[in-house]
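# Have a look at this fold, sequence not included:
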């Protein structure tokens, strides 16, 4: 269900092309203290029938906080959207569980217990960007980090559902349209899209012996999946996302 981080540490970035010169951003994972801001952005991005409830978002953050990627504007003088977090304003976020199930099912949205930290597939439940920040490359930038982190975790790839008008957008990031999804979430017709990481072998965090394979997976994800983003004028001047060491 999609609208139009560094592991274990903040990533400081500076975005000057599409937003405003000197605006500072960071990507981080979620905490329970972020819930009000997350809910505010979710409500602004989706109609009530499609938006995740407070109960659902609370359960997700409690069960898999490291599977939320938050883009935060740390500029205290620039707060155009009322989604404050401790370190600034929440610009947007990506979230979703990991699972061995290859297809995204409606039950996953509200049942956080279905999360499997060692799952083969990273599901994407939402790509939310506050309206005032939309169409400025923020979603692409966030997804780039999610893709790289998923590759480093050794997963097979990522799965999302989206409306037909967004199929081309996600195709530019390497996702392949698999046709209509079985999901009827919000009584809407969804397309299921998948980004397969071709070098993903095994699950869970890579071992020292797998460092070469980890680098290969990461480079493959960065080169293949993100080539469209690198040549998009919306993200042309965004800083390079670096894989986690």
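Here it is on my side, so go on. Quantities reported herein were computed from a predicted structural model and do not represent experimental measurements.

# from here on, contacts and neighbour counts on C-alpha atoms
OK.

# Start and end of stretch 131-142, how far apart?
Using Cα to Cα, to the nearest Å, one end of stretch 131-142 lies 15 Å from the other.

# before we move on, what about stretch 117-130?
Stretch 117-130 has an end-to-end distance of 28 Å (criterion: Cα to Cα).

# for the nearest residue to residue 72 once chain neighbours are set aside, what are its contacts?
Using Cα to Cα, 6 or more residues apart in numbering and skipping the chain neighbours, the partner closest in space to residue 72 is residue 90 (4.6 Å). By Cα atoms under 8 Å, 6 or more residues apart in numbering, the contact list for residue 90 reads 37-38, 41, 70-73, 83-84.

# change it to 10 Å
For residue 90, the contacting residues are 25-27, 34, 37-38, 40-41, 70-74, 79, 81-84, 129-130, by Cα atoms under 10 Å, 6 or more residues apart in numbering.

# here's the one I want to compare it with:
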């Protein structure tokens, strides 16, 4: 397995994984992911298997805001060059590759980029059942998020780096 920055040629495989991991109210659109690949060109990673197939991805903007806001899903913010906070919009793994540590490895690779670019923290929102996974990866539950994305209850998770 290897990690690469996402490119538009990865879009179809990214969308397949997105639709397998999120319901229709939560999942991002093709247009939204095209914008993310273009705008988050330094903070959109894909994990690829030996046949160069995308098996997972992680993406999000580096911004001055500490936590993800719902409006960021509608219009992807530009990345700050240095500093700020690294947010994670999405981390998703192909169902055939779940449970193999790929999500943790993607988080680790993402943290390397955040440290290189002198971010203060990494933060994301997640559903309650995903909290233990993020805690295992060094994130702290900061409480219920001010979000109604997909009409779900979300929790802010943060890791100071």
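Nice, I can see it. Everything numeric here is computed off the predicted structure, so don't read it as measured data.

# follow-up on the earlier one: out of the contacts of residue 90 of structure 1, which are buried?
Buried members of the contacts of residue 90 of structure 1, scored by 16 or more other Cα atoms under 10 Å, are 25-27, 34, 37-38, 40-41, 70-74, 81, 83-84, 129-130.

# Among these, which lie within strands?
The strands, defined by DSSP state E, take in 25-27, 70-73, 84, 129 from those.

# and those residues as TSV, adding distance to residue 137 of structure 1?
TSV is the format used below for these (distance: Cα to Cα, whole Å):
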residue	distance to residue 137 of structure 1
25	13
26	14
27	14
70	14
71	12
72	14
73	14
84	21
129	10
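
# Mind telling me what residue 61 of structure 2 corresponds to in structure 1?
Structural alignment places residue 61 of structure 2 opposite residue 97 in structure 1 (criterion: TM-score structural alignment).

# Next, count neighbours for that match.
Residue 97 of structure 1 has 27 neighbours, counted by other Cα atoms under 10 Å.

# With residue 75 of structure 2 instead?
Using other Cα under 10 Å, residue 75 of structure 2 has 11 other residues around it.

# likewise residue 95 of structure 2?
12.

# tell me the contacts of the most centrally placed residue in structure 1?
Geometric centre of structure 1, nearest residue: residue 94, 3.1 Å, by Cα atoms, centre = their mean. Neighbouring residues of residue 94 of structure 1 by Cα under 10 Å, 6+ apart: 2, 29, 67-71, 124-129, 139, 142-143, 145-146.

# can you tell me which of the residues you listed are in helices?
Among the contacts of residue 94 of structure 1, the ones falling in helices (DSSP state H) are 139, 142-143, 145-146.

# from those residues, which single one is nearest residue 227 of structure 1?
Among those, residue 143 lies closest to residue 227 of structure 1 (Cα to Cα), at 12.8 Å.

# What's the match for the closest one in structure 2?
Per TM-score structural alignment, the equivalent position to residue 143 of structure 1 in structure 2 is residue 107.

# Next one: its match from residue 123 of structure 2, what distance?
11 Å.

# next one: residue 90 of structure 2
Taking Cα to Cα, one finds residue 90 of structure 2 at 11 Å from residue 123 of structure 2.

# Between those two, which is the more surrounded one?
Each of residue 90 of structure 2 and residue 123 has its neighbours counted (other Cα under 10 Å); residue 123 has more, 25 against 17.

# So what does the more buried one match up with in structure 1?
Per TM-score structural alignment, residue 123 of structure 2 is aligned with residue 159.

# got a list of what its match touches?
The contact partners of residue 159 of structure 1, taken as Cα under 10 Å, 6+ apart, are 96, 98, 102-104, 121-125, 175-176, 192-196.

# Against residue 72 of structure 1, how distant is it?
24 Å.

# now do residue 169 of structure 1
Residue 169 of structure 1 is 23 Å from residue 72 of structure 1, by Cα to Cα.

# now swap in residue 25 of structure 1 and tell me
5 Å.

# what touches both of the two?
12-13, 88-91.

# which among those residues end up buried?
For those, a burial check counting by 16+ other Cα under 10 Å picks out 13, 88-91.

# out of those, which are inside strands?
13, 88-91.

# residue boundaries of the helices in structure 1?
Under DSSP H, structure 1 gives helices at 35-45, 54-63, 107-110, 138-152, 167-171, 211-220, 227-230.

# with the ones in helices among the contacts of residue 94 of structure 1 in mind, which one is nearest to residue 52 of structure 1?
The closest of these, once distances to residue 52 of structure 1 are taken by Cα to Cα, is residue 139, at 18.4 Å.

# For that closest one, the count of nearby residues, please.
Around residue 139 of structure 1 there are 22 residues (other Cα under 10 Å).

# if we can go back for a sec, adding distance to residue 215 of structure 1, write the ones in strands among the buried ones among the shared contacts of residue 25 and residue 72 of structure 1 out as a markdown table.
What follows is these, written out as a markdown table (distance: Cα to Cα, whole Å):
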| residue | distance to residue 215 of structure 1 |
| --- | --- |
| 13 | 22 |
| 88 | 33 |
| 89 | 33 |
| 90 | 31 |
| 91 | 30 |
